[in-house]
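> Structure, please.
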Amino acid sequence: MSYLEKFDQAVGLSKPAADALSKLFGSRFQTAQAVRDHHGRDESPYPLMAPDAVVHAHSTEEVSALMKLASAHRFPVIPYGAGSSVEGQILAIRGGISLDLSQMDQVIEVHADDMTATVQAGVRRLALNESVRHAGLFFPVDPGADATVGGMCATRASGTNAVRYGTMRENVLAMTVVLADGRVLKVGTRARKSSAGYDLTRLLIGSEGTLGVITEVTLRLHPLPMAVSAAVCTFPSVQHAVQTAIEIMQSGIPIARCELLDANAVKAVNRHDRLQLREAPMLLMEFHGSESGVHEQAELVETLAQDNGGSAFDWATAPEDRSRLWTARHHAYLAALQTRPGCRSVTTDACVPISELAHNIDAAVSDADAAGIPYFIVGHVGDGNFHVGYLIDPDSQHERDQAERLSHDLVKRAIACAGTCTGEHGIGLHKMEFLIEETGDDAVSVMAAVKRALDPLDLLNPGKIFVGA
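Have a look, this model is predicted:
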């Protein structure tokens, strides 16, 4: 079955709807093919699926007005942030409007004493941190890409700092959300906890734009650490590196980041960022705390690494050196793509109990080596989450099929050991069948019932997470 056969035909955008949108948004209602194409592709292996038009919103009130039009004229709306999703979340499989929130980029207020910030959904992660740095605070969720806060909420993002600071689920306190019929909900508060009714905030985090359009978010901030130190250590095999990560977590060392790069990923970032890292499986780690605490943590980790064959344990304490290392880590995906010009990456992620991590990565490596498809592995191994990117020729159906088979086998192993089919990428189009396998028919039926209750016309990002809501 091709990628598109299982989806409905696009419903299109009627002339009355287009006229109403043009009147409401003026030049911010765009139908140029280049603009539509830009909003019709992400980092997934799927082909271009362009919307009928793109709207740039500036306020919650405008989003509400748009959704009222969508409800009246029955056209789909796909929320769009930075376009960095990897499971097809932003693709317009039924046409309609791509609602671009990137111009809603204001930091509304910062409450330094409470360590919170309220921002519009289009604020980028790096811009947010720049705006709160003067208060001695930072927002720790770091998925790698300079994603928007709204997009990070929609996919329940996490990333390199999650092992210490948690995911978006733990760092979002409140949101303003526009429902499919245009109603505006304010869920959550700036208080650190609440027992008031259903937790609608957590329901909407990870909903991938299918339940509402997130327009404002109140975030939990954290103090900038007094001392920060990063280290790299290479190992004779991926298994030795993973075992070290497992022992770090089981020892209770409060490491801030613990990232795995396999030899293929290290080779790619060396070429891309002009580094001279040893091209072997590597852990890239970071420690936050007081000067003495960071030193003690690092000494304990170095001992564990040496016991597992770790060598070339190098420190980076200067900010510019740490920045260079983490920039290289964040470039791993793009760097890997450049090792095979013209390729696309079929990228999958899974998250497993820490005790099952070594087995799962070992099996993924063995399968990929046997298949002969170029690949790379990176992982937030401190919390059991790892990613494999299979670099395929997009014109080769054989390679595409091979990569999908490898991805399916990887995910099925993760589910079989009480893990999840996705630690942070989300379901989108790519993992709908695994959601059923992981949670069961009854759980998916309950999710679909929630979708019908909040979006009975199936206007918000239709066809994602599950089909036939």
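
> contacts, neighbours, all on C-alpha from now
Will do.

> the strands in the stretch 101-250 of the chain, which residues?
Assigned by DSSP state E, counting those that start in this stretch, the strands in the stretch 101-250 of the chain fall at 107-111, 116-120, 137-138, 172-178, 184-188, 213-220, 222-223, 227-234.

> if we compare those, which one ends up closest to residue 406?
strand 227-234 (26.4 Å; C-alpha to C-alpha).

> structure for this one too, so we can compare:
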Amino acid sequence: MSVQTAIAALETVLGDRLSRSKSDLALHGQNEAHFDVVLPDAVAYPETTQEVSEIVRICAKHVCPVVAWGTGTSLEGHALAIRGGITVDMTHMNKVLEVNTADMDVRIQPGVTRHALNEDLRATGLFFPVDPGADASLGGMAATRASGTTAVRYGTMRDNVLGLEVVLADGRIIRTGTRARKSSAGYDLTGLFVGSEGTLGLITELTLRLQGQPQAIGAAVCAFETVDNAVDAVIATIQLGIPMARIELLDAASVAAVNAHGDLGLPEWPHLLVEFHGSDAGVAEDAETFKEVVAEHGGQGFDWAAKAEDRNKLWRVRHDAYYAITKTRPGHTALVTDMCVPISQLATAIKETQADIAQSGLDGPILGHVGDGNFHAILMIDPNSASDLDAAKDLSHRMAERALALGGTVTGEHGVGMGKLGYMEAEHGAAWPVMGSIKRALDPDSIMNPGKMVDQN
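Predicted coordinates:
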């Protein structure tokens, strides 16, 4: 491997869009989680698919690692260049290429963020629904198979990507999928690359499914004395088939944090935050049915928000919860982990996780997308305390084992990256080496985001 030779060749292609400045390297060595800073050897800023292809061809020739970068908001160290090499920053590839309103789809470059896309779509009456909270790039969201608050109604990135353009490890450019809504022609290569975390190729273009703006939107917040009661209300709601657009849980500790952050004055009990999309009559009917479910499970204070500004304020509570929680412990950092279980096992998973957190001595508020059985624990640690980190890792390990024991997955949306790599064999069994075989077939020299997702020994 000759990273320096690759860098010299890349400079002739990219000029000053290949950076080795300390500030650029430092920016691309950071992460949103607890992992150590890891600097790449250089950062490339391509503007076209052909440039990405040339970057990869050069890196393949010199067996130089290649790691994609979107906005750096992933939580399992996905975008860290842990074996050095070139970080390929997609922020210059940020164009909306084609909007097909009649077919309700859009073609974009990977650096487009979800907020930017929806702003571009405002005049069309369409929107892109996947909402992970952070204003992530759509390429990164596809690469990590992101989901979020609206997945209970609209699905995850897996359900909303129709096709991709991908640069493979040898520099070849391929297209997967079509704009047709279904196909039985060949292997589902789109599904293969969505969630592959940059280990099989670099996504350079996406075709996404869009949704029509609903006629009416309503949101509400309600409190419960216990998490069990809140989760039982969620299970009943799902079983009744009430078409929720969002159904989110904040435990009492999370509510205390958002109260302190935003002076909200919510009762410091577990809360559900919900949203309904549809016609005026449909939203009203769904909300009334849900209100009855809430009452049956001891819920209180069904506060309705029909105006856009009230709804935005409500969802800022949820989206700002992570930052509110981290502010409760100045000088601390967070080890954030998630798990996802069948909805019937959700109460058990949360209750047992809360008991583990209480016994650990760490602060660990819980929140999540409970409509699809997914929740997160924000484990606060002193970055200078080895015992705190060990305790948090032990809690995360217990959560992963619990998820598997309950028939779930060790990560519902954060992905594998570095943090969950050790659980892949336990979750997938004999299927995990098959993933390794696919990796070796497409990337025999393991230059594409090495050290992530699969066993590469």
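
> Overlay the chains and give the TM-score.
Remark: TM-score between the superposed chains equals 0.98 [TM-score structural alignment, normalised by the length of the second structure]; 457 aligned residues with a C-alpha RMSD of 1.0 Å.

> ok, back up a step: out of the strands of the stretch 101-250 of the first structure, deepest packed?
Highest mean neighbour count among the strands of the stretch 101-250 of the first structure (mean count of other C-alpha atoms under 10 Å): strand 213-220, with a mean of 26.

> That one: average distance to aligned residues in the second structure?
Taken over the aligned residues, the distance from strand 213-220 of the first structure to the second structure averages 0.3 Å (mean C-alpha distance after the TM-score superposition for the first structure).

> quick one: that strand aligns where in the second structure?
The aligned range for strand 213-220 of the first structure in the second structure is 202-209, by TM-score structural alignment.

> And for the matching stretch, what's in contact with it?
Contact with stretch 202-209 of the second structure is made by 48-49, 52, 68, 104-110, 128, 139, 143, 160-168, 179, as judged by C-alpha atoms under 8 Å, 6 or more residues apart in numbering.

> Could you check which helix or strand contains the aligned residue in the second structure for residue 270 of the first structure?
Residue pairing (TM-score structural alignment): residue 270 of the first structure is matched to residue 259 of the second structure. Residue 259 of the second structure belongs to helix 252-262 when assigned by DSSP states H and E.

> following that helix, which helix or strand comes up?
Following helix 252-262 of the second structure toward the C-terminus (DSSP H and E): strand 271-278.

> Could you give the residue range in the first structure aligned to that following strand?
Going by TM-score structural alignment: strand 271-278 of the second structure matches residues 282-289.

> which residues are in contact with that stretch?
225-235, 238, 241, 254-263, 266, 294, 297-298.

> from the middle of its chain, how far away would that stretch be?
21 Å (C-alpha atoms, centre = their mean, to the nearest Å).

> ok, average deviation of it from the second structure?
Mean deviation for stretch 282-289 of the first structure: 0.3 Å (mean C-alpha distance after the TM-score superposition for the first structure).

> And for stretch 357-369 of the first structure?
Averaged out, stretch 357-369 of the first structure is 0.5 Å away (mean C-alpha distance after the TM-score superposition for the first structure).

> Find me the equivalent region of that stretch in the second structure.
Using TM-score structural alignment, stretch 357-369 of the first structure pairs with 346-358 in the second structure.

> Ok, stretch 238-246 of the first structure next?
Stretch 238-246 of the first structure covers residues 227-235 of the second structure once aligned (TM-score structural alignment).

> Also stretch 40-47 of the first structure?
So stretch 40-47 of the first structure sits over residues 29-36 in the second structure, by TM-score structural alignment.

> And for stretch 96-107 of the first structure?
With TM-score structural alignment as the criterion, stretch 96-107 of the first structure aligns to 85-96.

> ranges for the strands of the stretch 351-457 of the second structure?
Counting by DSSP E, counting those that start in this stretch, the strands of the stretch 351-457 of the second structure are 366-369, 374-381.

> once aligned to the first structure, how far is the helix holding residue 259 of the second structure on average?
With mean C-alpha distance after the TM-score superposition for the first structure, helix 252-262 of the second structure averages 1.9 Å from its match.

> can you give me the angle that helix makes with strand 374-381?
70 degrees (axes from the mean of the first three to the mean of the last three C-alpha atoms, to 10 degrees).

> how about the strands of the stretch 351-457 of the second structure, which one is nearest residue 296 of the second structure?
Of those, nearest to residue 296 of the second structure by C-alpha to C-alpha is strand 366-369, at 21.4 Å.

> hmm, back to that, remind me what the helix holding residue 259 of the second structure packs against, helices and strands.
On a contact count with 3 or more C-alpha pairs under 8 Å, 6 or more residues apart in numbering; DSSP states H and E, helix 252-262 of the second structure meets helix 321-327, strand 366-369.

> try 6 Å
helix 321-327 (3 or more C-alpha pairs under 6 Å, 6 or more residues apart in numbering; DSSP states H and E).

> rewinding a little: for the match of stretch 40-47 of the first structure, give the distance from the opening residue to the closing one.
8 Å (C-alpha to C-alpha, to the nearest Å).

> Just the buried residues of it, please?
29, 30, 31, 33, 34, 35 (16 or more other C-alpha atoms under 10 Å).

> give me every residue that touches the last one.
Contacts of residue 35 of the second structure were listed using C-alpha atoms under 6 Å, 6 or more residues apart in numbering, and none were found.

> again, only this time at 10 Å
29, 75, 76, 77, 80, 335, 418, 419 (C-alpha atoms under 10 Å, 6 or more residues apart in numbering).

> circling back: same list (the strands of the stretch 101-250 of the first structure) but as CSV, adding distance to residue 200 of the first structure.
Formatted as CSV, the strands of the stretch 101-250 of the first structure follow (distance: least, C-alpha to C-alpha, whole Å):
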stretch, distance to residue 200 of the first structure
strand 107-111, 22
strand 116-120, 18
strand 137-138, 25
strand 172-178, 9
strand 184-188, 6
strand 213-220, 12
strand 222-223, 24
strand 227-234, 36
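
> Among those, which comes closest to residue 248 of the first structure?
Comparing the strands of the stretch 101-250 of the first structure under C-alpha to C-alpha, the one sitting nearest is strand 227-234, at 13.5 Å.

> helices or strands up against that closest one?
Applying 3 or more C-alpha pairs under 10 Å, 6 or more residues apart in numbering; DSSP states H and E, one finds that strand 227-234 of the first structure contacts helix 238-250, strand 257-261, strand 282-289, helix 291-307, strand 311-316, helix 319-330.
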